[in-house]
Structure formats: structure tokens, C-alpha cells
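Student: Sequence and predicted structure below; questions after.
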Amino acid sequence: MKGRIHSFETFGTKDGPGIRFVFFMQGCPLRCLYCHNPDTWRPNEAKYELTPQQALDEVIKVKAFVKGGVTVSGGEPMLQPEFVLELFKLCKTAGIHTAIDTSGFLFNDKTKEVLSYTDLVLLDIKHINPDKYKELTARPLEPTLNFIEYLAEINKPVWLRYVLVPHFTDNEEDLHEWARYVSQFKNVERVDILPFHQMGIHKWEQIGQEYKLKDINPPSNQELNKAEVIFKSYGLNV
């Protein structure tokens, strides 16, 4: 069994605690308007195909520097649960911390098995309004809410990600509703507010897709601060 991998990073500092080895898996069921890696969408366009052991071997080469652990990101890692499961089993045997960066859209028994070998979940809840979530991602919100509720049930540590996109995810009422919802979960350790950027626009052009947010500017510091204040008002660690 081989995992289809788009790329990997040996010195990741934004994908979980410490310096981490990050695998970016190929394939994603979401079509987020602001995606900066649309070249990960199609499952059959992987640059690498590695067995779980070969993937771990890459980690071991730089283990002296990678003190934080291994993060599997995407694309969407849960599209390849068998590979992630076997990789994480190897990581646990080697005493390596495991994290997964996911949209929470794919939630089933295979997902649950992967989570049993996962130390930390980095979860994107991209919007709290179901209609706006679907406009943003082309997929329904409900599976992701089921996912976070299961993570709370098994008390799995979670870091939440929220991309602040002007005119899409910055509505004050929506920010309050999002924060009110996620603040009920005691396993949420922190929230990262990620400012929208256009660094991936050239990738959209390369794959022949229209980038619909080309006229949207990144949020100002004032807009970021407003979201931070709202989230903190619900007791969230931002």
C-alpha cells in the first residue's frame, strides 16, 4: 500500500507543536474558493508514492531536527486513511508525536481508527453558516460538525483554524456564532486565525481554473484584531 503524496516539508513550524515533518497528501473533496494548493485536488496527480515505511524513513533522516513530530496535511489526509493509519502506527512505535490537519469532511469508521493513533487534530471549521460554508467549499457543513463533536466525545486535543476572508468569513454575527459554537468543546486547546492571502493564485491559472477571489484583499490588522477580540470574548485561546 502506497500513499499518494503531493509534497513534504522537513521543517514545518505552523502545523502543530514544535518543528515538524509535514506530509501534504494528494486529493481533496472540497473546492474552497481561497485554496492555495488547488494542485492537490486531483488524487491521481501525486508527485510521490511512498509506503508508510518509506515515509517514516524520510522522517528518520531528519529526526535530530524534527523534535515536534509528524503532521499529515493535504489536500485531505482522510481520503487515504489506510496509509495514514499505518504511518501513524509506525510513528507511535518510534515514539513520534502525530497530528493530522483536516477539514473534518470525511467522517467514518476508518477515520475513527486513524484518530485512535492521532495525538492532535488541526481542524478547519471554515464557516458556521451552512449556506455560506457550501458557497465557500462546495460541500455541506454537517460532516465537519459531526467530526468535532466526536473529537469532544473522545477528548482528543484540537487546534482550530479559521481563515479570515473579507466579505466571506468576517461577518460579525457569523464570528460570534462560530465562537459560541466551538467554545462549548473543552478539548479545543487553541484557535489560529489565518489571514486570507492570494499566494496560490498562479496555481489556479496553472490548472485552468477561475480564481473568483482575485479582487479580494487580505484582511487588515484591524479586521484581524476584531475577530480575535470576538473569539477571546468566548474564552477561546487565540
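Tutor: All right, it came through fine.

Student: CA only for contacts and neighbour counts going forward, please
Tutor: Will do.

Student: And the contacts of whichever strand or helix holds residue 229?
Tutor: Assigned by DSSP states H and E, residue 229 belongs to helix 221-232. The contact list for helix 221-232 (Cα atoms under 8 Å, 6 or more residues apart in numbering) reads 164, 170, 172, 175-176, 179, 193, 195, 238.

Student: Make CSV out of the residues you listed and add neighbour count, distance to residue 134 and secondary structure.
Tutor: As requested, those are arranged in CSV below (neighbours: other Cα atoms under 10 Å; distance: Cα to Cα, whole Å; DSSP: H, G, I helix; E, B strand; the rest coil):
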residue, neighbour count, distance to residue 134, secondary structure
164, 23, 16, strand
170, 18, 16, coil
172, 12, 19, helix
175, 22, 17, helix
176, 16, 19, helix
179, 20, 19, helix
193, 17, 20, strand
195, 16, 20, strand
238, 16, 25, coil
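
Student: I'd like those residues as JSON lines, with distance to residue 10 appended.
Tutor: Formatted as JSON lines, the contacts of helix 221-232 follow (distance: Cα to Cα, whole Å):
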{"residue": "164", "distance to residue 10": "27"}
{"residue": "170", "distance to residue 10": "33"}
{"residue": "172", "distance to residue 10": "38"}
{"residue": "175", "distance to residue 10": "34"}
{"residue": "176", "distance to residue 10": "37"}
{"residue": "179", "distance to residue 10": "33"}
{"residue": "193", "distance to residue 10": "24"}
{"residue": "195", "distance to residue 10": "24"}
{"residue": "238", "distance to residue 10": "26"}
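
Student: Out of the residues you listed, which is nearest to residue 154?
Tutor: The closest of these to residue 154 turns out to be residue 179 (Cα to Cα; 21.0 Å).

Student: my read: the closest one touches residue 234, true?
Tutor: Yes: the pair residue 179 / residue 234 is scored as a contact, 6.3 Å apart, by Cα atoms under 8 Å.

Student: Against residue 225, how distant is residue 151?
Tutor: Remark: distance between residue 151 and residue 225 (Cα to Cα, to the nearest Å) = 28 Å.

Student: neighbour-wise, which of those two wins?
Tutor: The neighbour comparison of residue 151 against residue 225 (other Cα atoms under 10 Å) goes to residue 151, with 19 against 13.

Student: this is the comparison structure:
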Amino acid sequence: MTNTLSINNSSQTGIIHSVESCGTVDGPGIRFVIFTQGCPLRCLYCHNPDCRHFEDGKIVTVDELITEIDKYRAYFESSGGGVTITGGEPLMQPDFVKAIFQNCKKINIHTTLDTSGYVNLNIAKPILEYTDLVLLDIKSFDPNIYHKLTSVSLEPTLIFARYLAQINKPTWIRFVLVPNLTDPENNVRGLAQFIAPFKNIEKVEILPFHKMGEYKWEQLGYDYQLKDTQPPSPQLMNQVINIFKSYGLKVQ
């Protein structure tokens, strides 16, 4: 399992794809969103396939990012927002992510980590000390479906999720509902049963599959295998939402 950046990287530099200055969907309030470059997963529905490879990104310093982030503090304070690091997979650049979050905490800015949890736990622990909220994408609970969807193992994500519960780290669970892939009832119910006992789960976000990233796959020459898959129907969405709710979970 690849866990760290495979080039010479100091704690003060990293490789990113882009930033979004006023995001509203990756954590509470208005957020400065940093999209890191590099990802070990190969999700069939990925809408950021251009974040896969380090060589396609750009090198930035933590100081450059913090200078830019500081311009938006008034928006964070008025909306309850902050900084979110997503990707790609942020935990492939642990020193970089930790340095950003450390600097954010020094100036009292809320920090959110958006991750698949596919990481050696010991690498993630130091980052979590400076993380206020985790958005954890658990893409499937059935190991076979998970591997078909991502090309990697589910187990590291489950270990990561258990640790978040152990340290009571505020967490939002994200689950992408893909018809004929992640929608089997035993898969949905298994995930609901797994997270229901965890007291740190603030809510579950059920995200309907979409094909907004399909054009990127075509541009990059990748084989997009979900061309014929349609977004889930309202009925299927409600069915899955109700399963999670039946376990006492708050669902969005």
C-alpha cells in the first residue's frame, strides 16, 4: 500500500491539483478547499481522475497557501467555515497536510480532512491531532464490491474508521450510491451496522452517482466503465436513506 509522496518532499512543500476559494460542499460553512495531487485508488466513478498522478500537479509551499487562506478568514468566521484538504488522497502527502493544518490551528481556522482512509494508520495519526473534522468516504462495505470499485483493499479504511471512533474525532461518513454497484441491500445495511455504534459520527451523506467527470476520463484516454449507469432514482435514494436512518443515524 502506497502511503507517502514518492519524491523528495519537505514538510513545507507539496503537490496540488488546484484550490477552490469558496467551497460549500466539503464541510461546514464557506471553505477554502485544497485538492492534493496523487491517489492510490482507481474508483470507477472518480470525478477527479486528473488528480491521480503526482507529475500532473504543481508544487506549492505551505506559506503560499496560508497567505491565500488568510484572505478568507472573514468568510470562515461569518459562516462557521474553514479549510478542507481533499484530493486525490491527501494522506499520500502527510507532512504537507500536517503542516497546513498546524498553521491553520495557529490562526484558529477550522480544519477538515476529506479522505478514503486508505492509509497506514500510524501515518495518519499525527495529522488527526490538527484535524477538527474528517469526511470519510466508505465507498462500499462488501470487500469484493470495494475492490471492484477502487482496485484496493477495504480493510485499511475500516481500521481508520475504528480509530476515529476510538479518539472520538468528529466524522461525516460519505457513501456514493451507484445503481447496480453499491446499492445491494446487504452492502448498505452492512455499512450502517458498522458505523451505528460509533459516537463520533455526526451524519451520513448519501451522494447520488453522477457522470460529471466522464469528460475528463475521455480527455485523459481512460476507460470509463460506467457509461451506461444512470443516477439513482429518488425511490432508490429514499430506500438507502431509510436503511441508514433505521440504525439511528442522521442522514443528509
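Tutor: Okay, I see it. All of these numbers come straight from a predicted model, not from anything done at the bench.

Student: quick one: TM-score?
Tutor: Overlay of the two chains. TM-score (TM-score structural alignment, normalised by the length of the first structure): 0.98; 237 aligned residues with a Cα RMSD of 0.9 Å.

Student: Please, where are all the strands along the second structure?
Tutor: With strands called from DSSP state E, the second structure shows them at 13-23, 31-36, 58-61, 82-86, 110-115, 133-137, 171-177, 201-208.

Student: Could you dump these into CSV and include distance to residue 151 of the second structure?
Tutor: Shown next, in CSV, are those (distance: least, Cα to Cα, whole Å):
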stretch, distance to residue 151 of the second structure
strand 13-23, 22
strand 31-36, 20
strand 58-61, 26
strand 82-86, 20
strand 110-115, 16
strand 133-137, 15
strand 171-177, 16
strand 201-208, 20
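
Student: any idea what residue 211 of the second structure aligns with in the first structure?
Tutor: Per TM-score structural alignment, the equivalent position to residue 211 of the second structure in the first structure is residue 198.

Student: returning to what we had before: the helix holding residue 229 of the first structure aligns to what range in the second structure?
Tutor: Helix 221-232 of the first structure corresponds to residues 234-245 in the second structure, going by TM-score structural alignment.

Student: Please verify my assumption that residue 69 of the first structure contacts residue 94.
Tutor: No: at 10.5 Å, residue 69 of the first structure does not count as touching residue 94 under the criterion of Cα under 8 Å.

Student: how near is the aligned residue in the second structure for residue 179 of the first structure to residue 243 of the second structure?
Tutor: By TM-score structural alignment, residue 179 of the first structure lines up with residue 192 in the second structure. From residue 192 of the second structure across to residue 243 of the second structure, the span is 7 Å (Cα to Cα).

Student: One more: residue 197 of the second structure?
Tutor: In terms of Cα to Cα, residue 197 of the second structure sits 15 Å off from residue 243 of the second structure.

Student: Between these two, which is the more surrounded one?
Tutor: The residue with more neighbours, out of residue 197 of the second structure and residue 243, is residue 243; 18 against 13, by other Cα under 10 Å.

Student: quick one: the more buried one from residue 193 of the second structure, how far?
Tutor: In this view, residue 243 of the second structure and residue 193 of the second structure are 10 Å apart by Cα to Cα.

Student: try residue 48 of the second structure
Tutor: For residue 48 of the second structure, the distance to residue 193 of the second structure - Cα to Cα - is 30 Å.

Student: and if you look at residue 218 of the second structure?
Tutor: Distance of residue 218 of the second structure to residue 193 of the second structure, given as Cα to Cα: 38 Å.

Student: So the two - more neighbours on which side?
Tutor: The neighbour count for residue 218 of the second structure versus residue 193, taken as other Cα under 10 Å, is higher for residue 193 (17 against 11).

Student: Give the equivalent position in the first structure for residue 48 of the second structure.
Tutor: Checking TM-score structural alignment: residue 48 of the second structure goes with residue 37.

Student: That match reaches residue 31, doesn't it?
Tutor: No: counting by Cα under 8 Å, residue 37 of the first structure sits too far from residue 31 to count as a contact (10.3 Å).

Student: Those two: which is more packed in?
Tutor: Taking neighbours as other Cα under 10 Å, residue 37 of the first structure and residue 31 compare with residue 37 leading, 19 against 15.

Student: how about the more buried one, what does it touch?
Tutor: For residue 37 of the first structure, the contacting residues are 75, 200, 203, by Cα under 8 Å, 6+ apart.

Student: Show me how to select, in PyMOL, the buried members of those.
Tutor: Of the contacts of residue 37 of the first structure, the buried ones can be selected in PyMOL as follows, counting by 16 or more other Cα atoms under 10 Å:
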select buried, resi 75+203
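
Student: Mark which of the contacts of residue 37 of the first structure are part of helices, please.
Tutor: Among the contacts of residue 37 of the first structure, DSSP state H puts residue 203 in helices.

Student: so which of the contacts of residue 37 of the first structure persist in the second structure?
Tutor: Retained in the second structure (both residues aligned by TM-score structural alignment, their matches' Cα atoms under 8 Å) from the contacts of residue 37 of the first structure: 75, 200, 203.

Student: Reformat those as JSON lines; add distance to residue 1 of the first structure.
Tutor: Compiled in JSON lines, these are given as follows (distance: Cα to Cα, whole Å):
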{"residue": "75", "distance to residue 1 of the first structure": "19"}
{"residue": "200", "distance to residue 1 of the first structure": "31"}
{"residue": "203", "distance to residue 1 of the first structure": "29"}
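
Student: Going by distance to residue 142 of the first structure, which of the residues you listed wins?
Tutor: For those, the nearest to residue 142 of the first structure is residue 75 (19.5 Å; Cα to Cα).

Student: Residue 119 of the first structure pairs with which position in the second structure?
Tutor: Taking TM-score structural alignment, residue 119 of the first structure has residue 132 as its aligned residue in the second structure.

Student: where's the alignment partner in the second structure of residue 110 of the first structure relative to residue 98 of the second structure, distance?
Tutor: Structural correspondence for residue 110 of the first structure with respect to the second structure (TM-score structural alignment): residue 123. Going from residue 123 of the second structure to residue 98 of the second structure by Cα to Cα gives 10 Å.
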